[in-house]
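[1] Just the structure for this:
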Amino acid sequence: MPANEKLKDTISHLPHKPGIYKFFDDKGIIYVGKAVDIRKRVSSYFNRSAQHNKKTLKLVSQIKDIQFTIVDTEADAFLLENNLIKQYQPKYNILLKDGKTYPYICIVNERFPRVISTRNKINDGSRYFGPYPSVTTMNIVLDLIRTLYPLRTCTYNLSPENISAGKFKVCLEYHIGNCKGPCEAFIDETEYNYYISQIRNILSGNLTIAKNYFKEHMATAAAEFQFELAHQYKQKLDMLEDFQLKSTVVSNTLTNIDVFSITSNEQCAFLNYLKVMNGSIILTQSLEVQKKLDEADEDILASVIVQLRQEFESTSREVISNIEITLPLDNVTVTYPQIGDKKKLLNLSLKNAMYLRKEREGRLEKNRELSDQREVRVLETMKKDLRLTELPRHIECFDNSNFQGDNPVASMVCFKNGRPSKKDYRHFNIKTVVGPNDFESMYEIVTRRYRRLLDENQPLPQLIIIDGGKGQLSFAVKALKDLDIWGKVAIVGIAKRLEEIFYPGDSLPLYIDKKSESLRLIQRIRDEAHRFAITFHRSKRDAGTLKTELTDIKGIGPVISDQLLNKYRSVKKLRELSLAELTAEIGKSKAAILFNYLHPDSQL
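    Modelled structure (predicted):
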């Protein structure tokens, strides 16, 4: 269970009911989850810590408060979770946050309706179709409609009164055949609206009515020897059939289906969505989702299905998937086809998801190769600049840190193949040197580091960098000689002021071109060693200050000081504790003494 008593109490009062839970840190919501049993699910984060990965453990360590909302069913919890994730975008939830506003085709609610493109849905009675995954896809459909049907593009108010009064004149669109001239009553409203009804069918994925219309008119025109008109209808029929082929006709027996597939690696999941209407694929979308807490594929897919169905306004009653998922949506069934047309659809979707994965992983691999090539190039340059006999794939750098002789410490950072190897970083407390003596301190830490590597039969670095001038370098060389590894490892020193590189026994420094990649890497390594040493020194100094302040309190001895120091690190954090929390840590009497010291204005 968590150490924080407030969280313990909150969890103990959570309900055994379905709903959602929200985790908060000091700044706001960091995670939203759903559960059939809220208390059991939330408790599992704290009771099963040994089973959690690093990301989940980090999430748990940041939780400062928990809130929940009870709902009637698991389906309600699923939808509420999805909406809250969209609203708050917590950093530990997977997000579909591409920021896009998808385009629609709109049949405007007006007399002699226009057909336009828009990104804004307004509740004004207009009919919207889409959204489309890209403007290009939408424009293909829109161009087809405008080619097949002569619709107006003007924004005139074509009321019966305005037309009767002759307020408008036909424009160029009428003269080039793109409009029938409703502004001057050259086409009646019934015929125009029949065009609109066919457009609605086409946009809904049903091309049969429009195709039959052009077939009948083509036959009638041919029978009346109007061959030019018949040819025009034939061209429009061919356009429709060509469009249907490009829309990927799946099967005349399939109606409205959503097809989802997923494949993943350790870092990402790759998904594909096919929207099928009236036997044709009218929309396809592939996407990549970054994993935040090592989520299972079924959890990611279920979440994405809800988001994409909302985004693309799907009302399909059937969802096809390549993995088993629980989708608590009303009147929606999930199927896992093994044969037939649905299996072909699923294979097509999975093929698209796999292609996206292959493309992204290939790009990452290429970037890795380019990065490796760059690092080898930099190391080759360093070998040349420093006159080394072998490529410095393993570099270690030492730095000392103290403040007016107080708390002397040192650090060693390790770079392998030009990259930080943080698991090999080391801190050193200076043990054998009294007072501020950087030279002797350098001798001590170099000796300790490489004696241990020799004792453990670990490989030595190809290059040692000493952050300091000739004095510190000479003492590091003395340590290598005493260990009998002098000459087996290259060693140089770098002075801070002019970025001078010193070699053992050479009175004149080496100046590397300031634009050289090898100098930039040396500076980066030196700065990292300095940062690492300073951080360690500050923590030691702060800890020492806290310990001194606590031991100065009458009644608080070194044992209690060490106990509080190890856990809370600062007086500020101790002041945030209540009397009850202090009592739980060090007992009632000592807690009262410490509380009165930390809060002099509220004496007990």
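
[2] drop to CA atoms for contacts and neighbour counts, all remaining ones
    Will do.

[3] for the protein, longest helix please?
    Of all the segments of type helix in the chain, defined by DSSP state H, the longest one is helix 340-385.

[4] now for that helix, which elements pack on it?
    strand 257-264, strand 268-277, strand 280-290, strand 318-321, helix 517-551 (3 or more CA pairs under 8 Å, 6 or more residues apart in numbering; DSSP states H and E).

[5] Can you give me the buried ones in the longest one?
    By neighbour count on 16 or more other CA atoms under 10 Å, the buried set for helix 517-551 is 517-523, 525-534, 536-538, 540-541, 543, 546-547, 550-551.

[6] ok, Val332 - contacts?
    Listed by CA atoms under 8 Å, 6 or more residues apart in numbering, the contact set of Val332 reads Ser316, Arg317, Glu318, Val319.

[7] Of these, select the buried ones using a PyMOL command.
    In PyMOL, a selection of the buried entries from these looks like this (16+ other CA under 10 Å):
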select buried, resi 316+318+319
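
[8] let's see this one next to it:
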Amino acid sequence: MPTKSETPVFDHKAYLSRLTERPGVYRMLDVAGDILYVGKARNLKNRVSSYFRQSGLSIKTRALVSRIADIEVTVTNSETEALLLEQNLIKSLRPPYNILLRDDKSYPYIYLSSHEKYPSLTFRRGRSKRAKGQFFGPFPSSAAVRESLNILQKLFKIRQCDNSYFNNRTRPCLQYQIKRCTAPCVEYISPEEYQRDIRHAAMFLEGRNPAIMDDLLAAMKAAAEALEFEKAARYRDQINNLRHVQEQQSIEAAGGDADIVALTQDAGVVCVVVIIVRGGRVLGTRHYFPRYSLEQDDGELLSAFLGQYYLAGDAQREIPHDILVSVALPEAELLSQALSQAAGREVSVRGNVRGERRRWLDLAKTNAQQTLISHLASKETVYRRMLALRDLLELEQIPQRMECFDISHSHGENTVASCVVFDENGPLKSDYRIYNIEGVTAGDDYGAMRQVLTRRYRKVAQGEGKRPDLVFIDGGKGQLNVAREVFESLGIQDIPLIGVAKGVTRKAGMETLVDALTDESFRVAPDSPALHLIQHIRDEAHRFAITGHRQRRDKKRRQSTLEGIEGVGPRKRRDLIHYFGGIQEIRKASIEEIAKVKGIGSGLAEAIYAALHNE
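    All right, here's what the predicted structure looks like:
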């Protein structure tokens, strides 16, 4: 574990006494003068003071405060200006305690050139202010741009060559031969007809397909009336192709531009998915895995992400009219004002939507969950975490099999224990096991842990079953001591045991690890890949234990409480239910009342009463 650096002396009381109450941006610096964190505030004095209160701070925030040697501020005229400045500073300074968006690549666009007679449609990365033509997009990926260009080439036969190639042609190229271009380079098409195709291509990119259809139908009718049947046939083919493309569109809506943003987090990793909608058409999605160090909820994380995503300097991202979000944002109104100011028009940030937009939002949430699951399961991610775990625990090699145990019950009833297994490829679900715990005092988690570990590793001690290289116990020193006792009683000495104890706040990143061999407790940096792997294993054990417990509980509930009582057959059960009206009323009844039911004697009534009251 890294050693703690010497805590810098910062007289916050003296500093706060002279700090202004105006809006602005504050920068926290360490003893070396490096930026730790950048934040914005409506009232600088109140906001900065909150970091130095006596209680209520998270562990991560206290760690940040302990490193502060100085604070610099920049006063602004409004909180909106402060938000814009904050995002630019985060972009340029990249402080370690701010959420950081690593993917700075500009979105790809389709560019309609400014050629006087015969413009072209081409791929462009980023939106240049110096370009005189028109940009359409942004698209989520270069593949989405090329797919759209391919469709446009089939529908409208617009040239996609650069000007130097176009200006030096003396005969049509292959694109004309395969009917993907009208050969404007040798003027096989008039500028007027070509401009009509350009107008239709622009309308298509804007999502105005019905208007294109009306234009083409009118042009086909006019050509037919003028007896220009070949031209009418070309319009007919365009109409048919356009209809075919519309049928292939998976998601259509009434129109509008929007970005739909959903966030999910698990095992110490945050995933944000952005679905891009332009002209009512979903163009595709992009996903991000921003790094963060401070303890924040989903709303705070998403607010920080959106600020960097749209406002951080040279990102060159288009701000749509609507931004739909999956969680409530603490500063949605402020963010809307800042985005409106940056875009030069009104921008709405909201999550309470209905109809088609609600379906978009649900789609974004599903994409975020699936993307995070895939990311956590990817071989590259798993291998990187395995290496980090090996180094953290100082193991000789990467563990080939890891097992983790957890206990689940409801007020001590229906206790089960889970055993989940991870190998070098991640979760090995075929080896997951649920153990029903019997003969243990209700609520005795230590006894339950002793039973499941004894049952699991007795066979290992006898040379049977699969032997793990590392075992995690979901719990603190008490649970770990039970595991150590079981291993010692079975003569197992060469399998490392690690306890995973939740912190005081019981939030991800606050875990304390306990080594059974040295009895040492230690914490790991919240952004450590090794900790993320341990969290993943622990969370999977917890999830599987709860699933097993619910299945056992539900199975018991489906079975009549009267079943299994000796002497109470189907007829007596029916008579009891009919007499009392239900199992709850039977539980409330005394032995004497139960004995009043036809066929139920006093002895059987006592047995029924005892069974219903666990006596």
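
[9] could you redo the helices and strands packed on helix 340-385 of the first structure as TSV and give each row distance to Phe595 of the first structure?
    Shown next, in TSV, are those (distance: least, CA to CA, whole Å):
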stretch	distance to Phe595 of the first structure
strand 257-264	53
strand 268-277	49
strand 280-290	46
strand 318-321	60
helix 517-551	12
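
[10] nearest to Glu380 of the first structure, of those?
    helix 517-551 (8.5 Å; CA to CA).

[11] Just want the angle from the helix or strand following that closest one to helix 517-551.
    Using DSSP states H and E, the helix or strand that follows helix 517-551 of the first structure in sequence is helix 558-568. Comparing the axes of helix 558-568 of the first structure and helix 517-551 via axes from the mean of the first three to the mean of the last three CA atoms, to 10 degrees yields an angle of 140 degrees.

[12] residues in the second structure aligned with helix 558-568 of the first structure?
    With TM-score structural alignment applied, helix 558-568 of the first structure matches no range in the second structure.

[13] Now that helix: buried residues?
    Those would be Ile560, Ser561, Asp562, Leu564, Leu565, for helix 558-568 of the first structure by 16+ other CA under 10 Å.

[14] just stretch 406-423 of the second structure next, same as before
    Buried positions in stretch 406-423 of the second structure, judged by neighbour count with 16+ other CA under 10 Å: 406-409, 414-423.

[15] returning to what we had before: how do the contacts of Val332 of the first structure look in the second structure, which are kept?
    Retained in the second structure (both residues aligned by TM-score structural alignment, their matches' CA atoms under 8 Å) from the contacts of Val332 of the first structure: Ser316, Arg317, Glu318, Val319.

[16] Could you export those to a markdown table, including columns for distance to Phe214 of the first structure?
    Output for these, formatted as a markdown table (distance: CA to CA, whole Å):
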| residue | distance to Phe214 of the first structure |
| --- | --- |
| Ser316 | 30 |
| Arg317 | 32 |
| Glu318 | 33 |
| Val319 | 34 |
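
[17] any idea which of those residues is closest to Met239 of the first structure?
    Ser316 (27.7 Å).

[18] would Cys397 of the first structure count as being in a strand?
    Yes: counting by DSSP: H, G, I helix; E, B strand; the rest coil, one finds Cys397 of the first structure located in a strand.

[19] Return the residues in contact with the nearest residue to it once chain neighbours are set aside.
    Excluding the flanking residues, the one nearest Cys397 of the first structure by CA to CA, 6 or more residues apart in numbering is Ile465, at 4.5 Å. Ile465 of the first structure makes contact with Ile395, Glu396, Cys397, Phe398, Ile491, Val492, Gly493, Ile494, Arg526 under the criterion CA under 8 Å, 6+ apart.

[20] So which bit of the first structure is stretch 58-67 of the second structure matched to?
    Residue span in the first structure matched to stretch 58-67 of the second structure, by TM-score structural alignment: 53-62.

[21] Give me the contacts around the matching stretch.
    Stretch 53-62 of the first structure is contacted from outside by Phe24, Asp25, Tyr45, Phe46, Ser49, Tyr92, Lys292, Leu293, Asp294, using CA under 8 Å, 6+ apart.

[22] In the first structure, which residue range corresponds to stretch 545-564 of the second structure?
    Mapped onto the first structure using TM-score structural alignment, stretch 545-564 of the second structure spans no residues at all.

[23] Would you map the strands across the stretch 101-250 of the second structure?
    For the stretch 101-250 of the second structure, the strands defined by DSSP state E, counting those that start in this stretch occupy 108-112, 121-125, 134-136.

[24] mean offset of the second one relative to the first structure (after superposition)
    By that I understand strand 121-125 of the second structure. On superposition with the first structure, the mean distance recorded for strand 121-125 of the second structure (mean CA distance after the TM-score superposition for the first structure) is 1.5 Å.

[25] now the angle between strand 108-112 and that strand, please.
    Going by the same axes, to 10 degrees, strand 121-125 of the second structure makes 140 degrees with strand 108-112.

[26] still on that earlier bit, can I get the buried part of the contacts of Ile465 of the first structure as one PyMOL selection?
    Restricted to buried positions by 16+ other CA under 10 Å, the PyMOL selection for these reads:
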select buried, resi 395+396+397+398+491+492+493+494+526
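
[27] is it possible to export the contacts of Ile465 of the first structure to a markdown table including distance to Phe68 of the first structure?
    Listed next are those as a markdown table, based on distance: CA to CA, whole Å:
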| residue | distance to Phe68 of the first structure |
| --- | --- |
| Ile395 | 51 |
| Glu396 | 50 |
| Cys397 | 50 |
| Phe398 | 51 |
| Ile491 | 60 |
| Val492 | 60 |
| Gly493 | 59 |
| Ile494 | 57 |
| Arg526 | 49 |
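
[28] ok, so of the contacts of Ile465 of the first structure, who is nearest Ile196 of the first structure?
    For the contacts of Ile465 of the first structure, the closest approach to Ile196 of the first structure (CA to CA) belongs to Arg526, at 72.3 Å.

[29] Surely that closest one touches Asp467?
    Yes: using CA atoms under 8 Å, Arg526 of the first structure is in contact with Asp467, at 6.3 Å.

[30] What distance do you get for Lys179 of the second structure to Arg571 of the second structure?
    According to CA to CA, to the nearest Å, Lys179 of the second structure stands 82 Å off from Arg571 of the second structure.
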